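[1] Below is the structure, and that's it, no one-letter string:
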């Protein structure tokens, strides 16, 4: 048998999974790592702990397997913008990893924006200058860790996102590489030339000698024994950032296919094709996926409160016993009765981007019932995703073909049908348990020539259900216009 070990190194834990060449997951092991908060707004991880957890998780995963009887390879997907700087000779990090949530680079970013670098950074990298991305964290390390700048200038230090760190450690220092998707989240890669960009490196004062080699997601990244588990090294093939892994796992291999993950908030990514269009205001352009000799770009944006709205109804208002209770009562009325809930509990995210506004309810009358209110809360989720997807596709000049969905709220068929009615395209839910890991497995299989094309891979996709738009388009346009009127009243 050919087995793929997939490592999903997320913000909170390392998951090791065993897959077959038919994209079937056989087993999974999860090992959490510690979060460090040394100052308000700062978030760190210990890179050595993360590497140790990869070895621990894979050892547990394979404890009942006989590595000599089967063929194995390794694929990696990872938290993206988190950055590590380490000594090339000793392999020791110069400090803890700066996590994508960390705000220590905010002053650096604000200064660069004030100096007018925002336009060139966005034009070249597709990103907004923000501490969310890797470059400001790396610059902070070089500027503030004792001796780091001097050692970096002498060529003694390396840097990379978590995938680079793991591959370097797993290959015992033989491979310093990254894939295009992770690189596209650093603010240092030119997404048009597919190379590290000298001007961007100068802006962030990062020596080129620190940077990993760039490879497509279906590249061969090195070899590893996984700390001695295997007597002979196995291939590290297939590396991809986690959100891009989910896009790939949902098999969005052509322009106009997008994925929406419904969680506390929602992450939306749409494949916009092989041309890197400028993103709508407040959104970013990244490498969506790169394989089979092709590079597909994607727009990405995040919504603050989707599933969190249902938890608010449960935990704060005590209107429901659990989020699963919403559907039946919301379905007992034909519509929300003109009620609109704008769940700006943490401001409005993409595509509105206003952190100052608060949540509000519009359209209450003496005829409003609890069912109307619950339906309005449910519909607010679909309206927000609709706004974001439409902003993406109109800007890119791409016709949305289908949105592929995952996450807990997808169990709510009323919500998903309303989503299809808003978007006017099918909403398709697959039975994927681990979309990001599956994306890495797909890249691994493409690398090893298990599949020869995206079309061959796409035939493996298994759908749970698919909902077409049903409600009258004219009526839906009126409802969406009412939502926009409510949002704009908050933005005045």
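    Sure thing, it's come through. Note that this is a predicted model, so its numbers are computed, not measured.

[2] contacts, neighbours, all on C-alpha from now
    Will do.

[3] What's the separation between the closest residue to residue 332 other than its chain neighbours and residue 316?
    Closest residue to residue 332 apart from its sequence neighbours, by Cα to Cα, 6 or more residues apart in numbering: residue 371 at 6.9 Å. Separation of residue 371 from residue 316 (Cα to Cα, to the nearest Å) stands at 17 Å.

[4] and residue 269, what element?
    Per DSSP states H and E: residue 269 is located in strand 266-273.

[5] Show the subsequent helix or strand relative to that strand.
    strand 284-291.

[6] Next secondary structure after that following strand?
    That would be, after strand 284-291 and using DSSP H and E, strand 294-303.

[7] ok and that next one relative to strand 284-291, angle-wise?
    Angle of strand 294-303 versus strand 284-291, following axes from the mean of the first three to the mean of the last three Cα atoms, to 10 degrees, is 140 degrees.

[8] my read: residue 333 touches residue 373, true?
    No. The pair residue 333 and residue 373 does not pass the contact test of Cα atoms under 8 Å, sitting 10.3 Å apart.

[9] Presented hereafter is structure B, for comparison with structure A:
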């Protein structure tokens, strides 16, 4: 009788249940879409019940499709969208309001009021590794306590529970018996001390949040709970819980310092493993915790940054400019156009992120001549993704004083050979593209499998990546540095003329 790990992947737009076998392959999955709710500009919500129902529906459908008995489930792994906030009544299990999604900006005024003093902002960063922002959970919790009738009173009476999406799902899987999270999710709340590895009383005081709301923090890998709710996996053990980006880092086998991964999605998420020492960024990057295999005691740290515009640029070329049909079309046009002839696209559509942090900057196409064709703009747009990643890696290397050994890549956009080769050339480093682009799912499954003996070692996990594709830099550093200088000149143009 074959055994499997089931990875529950609760993302922003859908919940999936994925079946992973002992060879590290995803054998199948079931997916259920989740609505985004936009009550007013800048606000993003989800119905927490709908999130839970989508996840349990996907799990039941997967077990039914593969006719799985609980004896065939070696473990359940959970990976999730981070920062999204749910507050519910412990007595009834009922949320006080819709989940506030990570993208939601409603708590910006709270963050400005609480962390407006630069010394306070510095203290928040040194404690939590995060730059104060509405993105993280603390401001969202505070908004709920301040804005929802009776919330503050119920919280002070000890009746409320806060959770990121992992906590909400685990609570429901155990019918309210289990109120926990893991360090990779806890460290994205802006309430967790990443060096002392605990909820921080000074941060709770700063944001005026009672400690009684918070889940217990348990290791990312190891037996967390047994499923007791009525579902096809009744009696199965949950053996991993991990935030999606740290799961992707683990899924790419970045277990040691100087290893890095970029997920090329709508935006680009870049994480660099820095070992057992946290490095606090002077470039606006975030310091966060890595997911650890079961039995690992010493914390491991990561620098994290993101580029706003990745795959969204292909959408822009299609929807706004009408010069490509789809991603494959963009790749073919770029392949046939070996040079941009000096054209540089700066995709600052919503400002520039790290390391510039210029919210007023706007996009530009620089270096156009009479000979510029649509193909040059397509190629320059793809190249701009690689330049943004270069800037992030450069900032990370400066922040921690060490260079990356190479880059592991995943996500839909990295299917472009042209972009991956150019990325390798610009970085001057080898790139390794995973043959399976579902790194978050695999990372969660790896963590669960290691804790149960389903996978026997890190070397076994590395062996699953022997068929990955490599890209080696084949441009001279001098040529690459010239292109980077051209990019930085174009960035300076949009910064100086807003």
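    Structure received. For clarity, every value in this text was computed on a predicted model and none was experimentally measured.

[10] Once they're superposed, tell me the TM-score.
    The TM-score (TM-score structural alignment, normalised by the length of structure 1) is 0.95; 491 aligned residues with a Cα RMSD of 1.9 Å.

[11] still on that earlier bit, and for the residue nearest to residue 332 of structure 1, the neighbour number?
    21 (other Cα atoms under 10 Å).

[12] tell me which strands and helices the strand or helix carrying it is in contact with?
    In this structure, residue 371 of structure 1 sits in helix 370-396 according to DSSP H and E. In terms of contacts (3 or more Cα pairs under 8 Å, 6 or more residues apart in numbering; DSSP states H and E), helix 370-396 of structure 1 is packed against strand 266-273, strand 294-303, helix 307-315, helix 326-330, strand 340-342, helix 413-423.

[13] Let me have the ones you listed in JSON lines, adding distance to residue 158 of structure 1 and mean neighbour count as columns.
    Below are those laid out as JSON lines (distance: least, Cα to Cα, whole Å; neighbours: other Cα atoms under 10 Å):
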{"stretch": "strand 266-273", "distance to residue 158 of structure 1": "30", "mean neighbour count": "26"}
{"stretch": "strand 294-303", "distance to residue 158 of structure 1": "26", "mean neighbour count": "23"}
{"stretch": "helix 307-315", "distance to residue 158 of structure 1": "39", "mean neighbour count": "19"}
{"stretch": "helix 326-330", "distance to residue 158 of structure 1": "51", "mean neighbour count": "19"}
{"stretch": "strand 340-342", "distance to residue 158 of structure 1": "46", "mean neighbour count": "26"}
{"stretch": "helix 413-423", "distance to residue 158 of structure 1": "45", "mean neighbour count": "22"}
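
[14] Could you work out which of these reaches nearest to residue 129 of structure 1?
    In terms of Cα to Cα, the element of those nearest to residue 129 of structure 1 is strand 294-303, at 15.1 Å.

[15] circling back: and residue 333 and residue 373 of structure 1? which has more neighbours close in?
    Counting neighbours by other Cα under 10 Å for residue 333 of structure 1 and for residue 373 shows that residue 373 has the greater number, 23 against 14.

[16] Residue 14 of structure 1 sits in which helix or strand?
    Element membership for residue 14 of structure 1 (DSSP H and E) is strand 13-20.

[17] what does that strand correspond to over in structure 2?
    Aligned by TM-score structural alignment, strand 13-20 of structure 1 falls on residues 14-21 of structure 2.

[18] Report the distance from that stretch to the chain centre.
    Remark: stretch 14-21 of structure 2 is offset 17 Å from the chain centroid, using Cα atoms, centre = their mean, to the nearest Å.

[19] Over to stretch 233-248 of structure 2?
    Relative to the mean C-alpha coordinate of its chain, stretch 233-248 of structure 2 is positioned 15 Å out (Cα atoms, centre = their mean).

[20] Distance to residue 134 of structure 1 for the helices and strands packed on helix 370-396 of structure 1 - can I get that in CSV?
    Shown next, in CSV, are these (distance: least, Cα to Cα, whole Å):
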stretch, distance to residue 134 of structure 1
strand 266-273, 19
strand 294-303, 17
helix 307-315, 28
helix 326-330, 40
strand 340-342, 32
helix 413-423, 33
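
[21] what about these, which gets the closest to residue 447 of structure 1?
    Closest to residue 447 of structure 1 of those is strand 294-303 (Cα to Cα; 13.3 Å).

[22] so how far does the helix or strand just after the strand holding residue 14 of structure 1 sit from its counterpart in structure 2?
    Using DSSP H and E, the helix or strand that follows strand 13-20 of structure 1 in sequence is strand 25-32. Superposing on structure 2 and averaging over aligned pairs (mean Cα distance after the TM-score superposition for structure 1), strand 25-32 of structure 1 comes out at 1.2 Å.

[23] which residues touch the next helix or strand after strand 25-32 of structure 1?
    Per DSSP H and E, the first helix or strand lying C-terminal to strand 25-32 of structure 1 is strand 44-45. Under the contact criterion Cα atoms under 8 Å, 6 or more residues apart in numbering, strand 44-45 of structure 1 has outside partners 33, 34, 35, 36, 37, 38, 96, 97, 98, 99, 102.

[24] again, only using 6 Å
    Residues outside strand 44-45 of structure 1 that contact it (Cα atoms under 6 Å, 6 or more residues apart in numbering) are 35, 36, 96, 97, 98, 99.

[25] which among those end up buried?
    Buried subset of the contacts of strand 44-45 of structure 1 (neighbour count, 16 or more other Cα atoms under 10 Å): 96, 97, 98, 99.

[26] Go through those and flag which are in strands.
    Judged by DSSP state E, strands contain the following of these: 97, 98.

[27] would you list the buried ones among the contacts of strand 44-45 of structure 1 in a markdown table and tack on distance to residue 325 of structure 1?
    Formatted as a markdown table, these follow (distance: Cα to Cα, whole Å):
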| residue | distance to residue 325 of structure 1 |
| --- | --- |
| 96 | 43 |
| 97 | 41 |
| 98 | 40 |
| 99 | 36 |
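
[28] does the residue located most distally from the centre of structure 2 count as helix, strand or coil?
    Going by Cα atoms, centre = their mean, the residue of structure 2 most distant from its centre is residue 370, 41.5 Å out. Put simply, residue 370 of structure 2 is coil when judged by DSSP: H, G, I helix; E, B strand; the rest coil.

[29] Per the alignment, name the residue of structure 1 opposite it.
    Residue pairing (TM-score structural alignment): residue 370 of structure 2 is matched to residue 366 of structure 1.

[30] Tell me which residue of structure 1 lines up with residue 309 of structure 2.
    In structure 1, residue 309 of structure 2 lands on residue 305 (TM-score structural alignment).
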